[in-house]
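**Student:** Turn this into a structure:
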Amino acid sequence: MEEEYIKLIFGLKLKQVRSKKKLSLFGLSKLTGLSKSYLNEIEKGKKYPKTDKIALLADKLEVPYDNLVSLKLDKNLAPVGELLQSNILKELPLNLFGIKESDLIDIVANAPTKVNAFISTIIEIAKHYDFGKESFYLAALRSYQEANQNFFPDLETEVLNFAKAYQINLNKSVSSVELEEILIEEYGYTINNEDLITYRELDNLRSIFVPKTKTLLVADHVDEAQRTFIYAKEIAYNYLSISERLYTFTWIKFENFDQVFNNLSASYFAGALVIPRELLKGYLDRFLAKPKFDKTFLARMTKRFNASPESLYQRLTNILPADYQLENLFFLRFAHQKGSQRFDITKELHLTHQHSPHGNETNEKYCRRWASIRVLQEIERSGGEHHMEIQISHYPNDDLSYLIFASATKDPFKKDVYRSVGIGLLINNQLRKKVQFLNDPSIKTYDVGVTCQRCPIKDCAERMAPAAILSQDEKNRKTAHAVEELKQKFS
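**Tutor:** Alright, predicted model coming up:
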C-alpha cells in the first residue's frame, strides 16, 4: 500500500478515537506532551509517528496499540478507506480546476462520515442515471471548456507556429493532400484507405491509428472535409508531442482523463488549422453586417473552409466569445433515427450555465419547436443532403430569447441516421450591436420550452407529452399553500 494511504488511515483513526474521548487537540497535546501542531499533522495524514509516539498515544487514549496501527477500519470509516484506497482521487482531474489532491484529503480527514455520505449519494445518483467514469470525464471536460469560454490562446498560437514552420497558407483552404504529405514525410505515417472498410463492425469509425507501425487506417467513404480534419488531428498529436492519446476516431472508450483532455487539444488544434481564426473573422464581419439574413452563408462557409457543418459551428463557439464578446451561447448536437420519434442530444456546451436547453437523462420529450429538431424533421421529409434553419427561440419561463442557427445532414457512418448541430446566442444589447440582421422579418420567433413534460405553453400543436411534471409541481405548490392557510387559521 502507498505510504500516503497508511498515514491517512492512521490519522483518521486517531482523530476518531480522540473525538470519542471528547478530547480537543489541545487536550490531547496536554495529555501526551506532544505538540498540538504535530498531532494536527498526524490527523491530517501528513506525518506518521514513530513507534514510541504511537505507544504513548495508545496508552493515554486507553486503546490497544495494535488497534491503532491496524489498517482495518470500523463501519464508519470503512467506506472512506475504500475510497482512499481506490484510484479515484488520482483519476479525478483535480489539477484542471486548481484543486490539489492534498486539499481533498484534508476535507475527507476533517469530516469522514459526512464526506462518505456525500460520496455515497453521488454514486447512487450515478447508478440511477447510468453515469459512468467516461460520462464523468466528459462532464468535467465540458466544465473546463465553459470556464475558459472555450477559447485557448496557446493552441491558437501553436497553429500559427505550425503553419509558419511548414509553410501552410492560412489565407486559403487547407487540403487533405498537403496535410497527408506532412504526415508521411515528417512523421513517417503510412496511410491505408482499404482495410478499415473490410470489417463491418467498424463501419462507424472514420479512422484507426496503429502506433507500432505508424499506420493510419482511414475509411474509404470519408469525404474531403472529414479526411482533412482527421489528418489535422493526427498532426496535432505529433506537433504538440502528445503521447497519451486515443487511437480511434470517433472514440470507443477512454482509459484515463489525460486521453479525454488531449483529445480536446488535438481537436481544437485541428479546427483552428482547418478554419483559421483571422480568416473566419473576416467572413463573420461581413456576414453580421448584412441588414438581411443570408441563408446561404453557413453552407458556403463549410465549402470555403473545407470543413463539416459541425466543425464550423464548433469553431464559432471559440471565436464568438473571444473576438465578438458574445459569451452567452450554447451548442447542441442531436442524433435522430429515421422513422422514430427520438431526438437525442449527443453533445452540448453552455458557456454561461444559464441556458434552458440542457440535455436530460429521463427520457422526456424535447421541445419540437427547437431549430435543431425542426431541421432534422425537415431533412427527413425532404431527403436532402443539408438543411439549415434560423429562428428566434423565446423561453416564456425564463423570459429569455436566443438567436438560433441549426444545420442538419445525413450521418455518413450510420444508416438512416441524421444529425444536427446548432448554436444559440442570447439576445441582449451586445448581440443587437453585433448582428445587423437581427430585425429581419424573415426570421421567425417561436415560443419554446425545454421538454414537453415541463412546458407551460398552452395549445401547443407540436406537444408530444402532457406537462405532467409541471402539473405535479403546481399541485405541490397548491398543497403547500393550503397547509399554510390551515396553520394560520389554527395558530
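**Student:** From here on, just use CA atoms for contacts and neighbour counts.
**Tutor:** OK.
**Student:** how close does the residue positioned nearest the centre of the chain sit to residue 353?
**Tutor:** In the chain, the C-alpha nearest the mean C-alpha coordinate belongs to residue 142, at 2.4 Å (C-alpha atoms, centre = their mean). Distance, residue 142 to residue 353, using C-alpha to C-alpha, to the nearest Å: 11 Å.
**Student:** what does residue 53 give?
**Tutor:** Where residue 353 is concerned, residue 53 sits at a distance of 52 Å (C-alpha to C-alpha).
**Student:** for residue 247, same thing?
**Tutor:** 32 Å.
**Student:** same thing with residue 474?
**Tutor:** Distance of residue 474 to residue 353, given as C-alpha to C-alpha: 25 Å.
**Student:** got it, and residue 385?
**Tutor:** On the measure of C-alpha to C-alpha, residue 385 and residue 353 end up 33 Å apart.
**Student:** now swap in residue 28 and tell me
**Tutor:** 47 Å.
**Student:** from the chain's centre, how far out does the longest helix along the chain sit?
**Tutor:** Determined from DSSP state H, the single longest helix within the chain is helix 468-489. How far helix 468-489 lies from its chain's middle: 37 Å, per C-alpha atoms, centre = their mean, to the nearest Å.
**Student:** contacting residues around that helix?
**Tutor:** Helix 468-489 has contacts (C-alpha atoms under 8 Å, 6 or more residues apart in numbering) with 453-456.
**Student:** Please spell out which residues along it are buried.
**Tutor:** The neighbour-count check on helix 468-489 (16 or more other C-alpha atoms under 10 Å) flags nothing as buried.
**Student:** next one: stretch 164-176
**Tutor:** Buried residues in stretch 164-176, counting neighbours by 16+ other C-alpha under 10 Å, are found at 168, 170, 173-176.
**Student:** rewinding a little: specify which residue of residue 28 and residue 353 has the higher count of neighbours.
**Tutor:** A direct count of neighbours by other C-alpha atoms under 10 Å for residue 28 and residue 353 places residue 28 higher, at 20 against 14.
**Student:** Secondary structure element holding the more buried one?
**Tutor:** Taking DSSP states H and E as the definition, residue 28 sits inside helix 25-32.
**Student:** Here is the second sequence; please produce its structure so I can put it next to the first one:
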Amino acid sequence: MALNTDNIRLVFGLKLKQLRLDKGLSLSELSQKSGLSISYINEIEKGKKYPKSDKILALASAMDVDYDTLVSIKLSKRLEPISELLSSNILTELPLELFGIDPANLLELLSDAPTKISAFIGTLIEIARNYNMSVEQFYFSALRTYQEMHDNYFEGIEEAAERFLADRNINEEMILDEKYLADVLRKEYGYRIEEINDKSHPGLQGVRSLMVPRPQGNRLLVNSQLTSDQRAFEYGREIGYQYLRLKNRLHTTAMVEAESFEQLLNNFKASYFAGAIIIKRTLLVQKLKGFFALETWQPEVLLDMIRYFQTTPETFCYRLSNVLPRHFGIKQLFFLRFSNFSGQNRFEMTKEMHLARKHNPHTVKDEHYCRRWIALNSLQELAEQQKTKETSSTLCRGQISHYVDTADEYFVVSFAKAVATTGHLNVSVTMGIYLDEETRKAIRFLGDPTIRRREVNETCERCRLFNCKERMAAPTILQKRRKNDDLRKEIKKMLHES
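**Tutor:** Okay, here's the model as predicted:
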C-alpha cells in the first residue's frame, strides 16, 4: 500500500489508538506507562505527529507489543475500509477544499471514531462495488457535485472569457466560429491542426480530438466527421487550456485516460471557457429575456438561437445551466443526455446534472426509464423520421411533465439529433426546469395550451399507471413497496390491539 507522509502518520495514530483501547488503557494510563505526555500521545493518535524510534519503543513496551507490529502500515480487519480509502489516493487526489472540507478536520474525524467511520466507509465501498463503480466514475460524481454546489456558475471563468474577448477587440455581436478559433490556436499558441479519420487512425474511432504535445508546437488531431460547430467547441476548449494555464490535462475527449480528479476538473474548466467565449453571457441573457416574454411556446426560436451562436444543442443547454440560476433566478433545473441506436428501444443516460436538488428523472440502475419522457419521445420520433428519409436536422420538443404521486411539475425541452462520428447513434440533450411560482412568472408562455402535458414517472417498475400504453415492465418495485407497507400496517395493528 503506497501512502504519503500524512497518511502514514494517520495509520500509525489509528493503530496506536486501537491498540490502546484493545488493551483497556486510558490516555493517562498509557502516558504513565510510556513516560510520554498525554497531549503528545493525543497528537500522535490524531495523525498530527509521528514519534521517533525511542518513543515508538516506549509505546510498544507500554502496550506489550512488538516494535515492528506498531510501525507496520497494515491495519486490523476492523479498519480495513479506511486502509482501502487511504491506498486509493482519493483523499490526496480529490481537492477537498473545493467542497468546503478541511483535510485536517477529515483526518481528525477518522482518528476520533475509527471503527465507526471504518464501518461507514465499508458500507460506501460495498455499494460502489455492487454498482461496479470505478474510480473514474467516482471522480465524475465528485465533479458533478462540485458543479451543483456552485449552481454550475463560475464567475472567475466568466471573467477570464470576457478578458479574452476584450483583449482581441471582439464586439458583442461577433460570433467566434471554427475559422477564427483555429487561427488563434495556430497564430497565438503555435498549434498544428490535422484531421483524423477511420482510415488514417483506426484506433481513434469515435474520438473527437486528440492533442499531442510537441516542443515545436502542439499537434491537434480533429475528427474529420465533426460539424463546424463541434470543431469550434474543440478549438475553444484547447484555447481554454492555454489561456487558463491548465497544465494537468486530458489530451483527448475520450475520458478513459483520466488519471485524477484534477484532470477532469481542468477539462471542465476549459470546456466552460469554450462555452463562454462562443455563447457570450450578455448576449444569451438578452435573447433569453425575449424568449421568456413570448406568449406562446415557439421551439423554432430556440433552434434559431443555436444556429445564431453556431453551436450544438448540448453546448447551448449547458450554457443555459450557467446563466439561468444567476440571471433569471431559475435555480431548480436538471440537464440530461440520452443515447439511443436508431430503431432500438433501449435508452442510456450518459450524462446528468441537477441544480438545487436531486430532481426526477435521474440515473436508475437496471430499470426501464419512463417512456413518456420527452427526452425519449424525441429520440423515437427522430428514429421514425430516419426510416423514411435521411435527416440532419435537430428536433426540438417541449413538454410539461407532472410526476405521478407528487406535486412536482417541470417544463422540459429536449433536442434530438444524430451523432456525426458514429453511425446509427442518436442523442437527445434535455433541460428540465422545475415549475415553482417564481418560474411560472418568469416564463410567460407556460400557459400556452399547445404545450404537451403528460403524467410521467421515474421508471415502469415504480409506476402505478397500469393502463400506460408505453409501459415496458411490470411495476415490481411499486408492488413490493405496497406489500411491505401493508405488512407494516398489519404489524402495527397487531401490536396496538395487544
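**Student:** Residue 176 of structure 2 reaches residue 278, doesn't it?
**Tutor:** Yes: if you go by C-alpha atoms under 8 Å, residue 176 of structure 2 and residue 278 touch, sitting 5.6 Å apart.
**Student:** Tally up the residues packed near the equivalent of residue 467 of structure 2 over in structure 1, please.
**Tutor:** By TM-score structural alignment, residue 467 of structure 2 lines up with residue 459 in structure 1. By other C-alpha under 10 Å, 7 other residues sit near residue 459 of structure 1.
**Student:** for the one 5 residues further on, same thing?
**Tutor:** Here the count is done by other C-alpha under 10 Å, and residue 464 of structure 1 has 16 residues near it.
**Student:** Was I right to think it contacts residue 452?
**Tutor:** Yes: the pair residue 464 of structure 1 / residue 452 is scored as a contact, 6.4 Å apart, by C-alpha under 8 Å.
**Student:** Overlap in contacts, those two.
**Tutor:** residue 365.
**Student:** And the equivalent of residue 342 of structure 1 over in structure 2, how far from residue 179 of structure 2?
**Tutor:** Using TM-score structural alignment to pair residues, one finds that residue 342 of structure 1 aligns to residue 346 in structure 2. Residue 346 of structure 2 is 38 Å from residue 179 of structure 2, where distance means C-alpha to C-alpha.
**Student:** likewise residue 258 of structure 2?
**Tutor:** Using C-alpha to C-alpha, one obtains 29 Å as the distance from residue 258 of structure 2 to residue 179 of structure 2.
**Student:** Please identify which of these two sits among more neighbours.
**Tutor:** The neighbour count for residue 258 of structure 2 versus residue 179, taken as other C-alpha under 10 Å, is higher for residue 258 (19 against 12).
**Student:** Now check structure 1 for the residue matching the more buried one.
**Tutor:** Residue 258 of structure 2 maps onto residue 254 in structure 1, by TM-score structural alignment.
**Student:** is it true that that match lies in a strand?
**Tutor:** No: using DSSP: H, G, I helix; E, B strand; the rest coil, the assignment for residue 254 of structure 1 is coil, not a strand.
**Student:** List the residues that contact it.
**Tutor:** Residues in contact with residue 254 of structure 1 (C-alpha under 8 Å, 6+ apart) are 134, 246, 260.
**Student:** which ones are touching residue 374 of structure 1?
**Tutor:** Residue 374 of structure 1 neighbours (C-alpha under 8 Å, 6+ apart): residue 368.
**Student:** In structure 2, what residue corresponds to it?
**Tutor:** With TM-score structural alignment as the criterion, residue 374 of structure 1 matches residue 377.
**Student:** Please enumerate the helices of the stretch 101-250 of structure 1.
**Tutor:** Per DSSP state H, counting those that start in this stretch, the stretch 101-250 of structure 1 carries helices over the ranges 101-110, 112-128, 133-147, 153-165, 176-187, 224-239.
**Student:** so how far is residue 441 of structure 2 from residue 295 of structure 2?
**Tutor:** When residue 295 of structure 2 is compared with residue 441 of structure 2 (using C-alpha to C-alpha), they lie 12 Å apart.
**Student:** What of residue 462 of structure 2?
**Tutor:** For residue 462 of structure 2, the distance to residue 441 of structure 2 equals 32 Å [C-alpha to C-alpha].
**Student:** between those two, which one's more packed in?
**Tutor:** Comparing residue 462 of structure 2 with residue 441 by other C-alpha under 10 Å, the one with more neighbours is residue 462, at 21 against 13.
**Student:** For the more buried one, which non-adjacent residue is closest in space?
**Tutor:** In this structure, residue 462 of structure 2 finds its nearest non-sequential neighbour in residue 478, 4.7 Å apart by C-alpha to C-alpha, 6 or more residues apart in numbering.
**Student:** what about residue 57 of structure 1, how many neighbours?
**Tutor:** Neighbour count for residue 57 of structure 1, taken as other C-alpha under 10 Å: 24.
**Student:** which one in structure 2 is aligned with it?
**Tutor:** Applying TM-score structural alignment, one finds that residue 57 of structure 1 aligns to residue 59 in structure 2.
**Student:** what does residue 205 of structure 1 give?
**Tutor:** Alignment note (TM-score structural alignment): residue 205 of structure 1 maps to residue 207 of structure 2.
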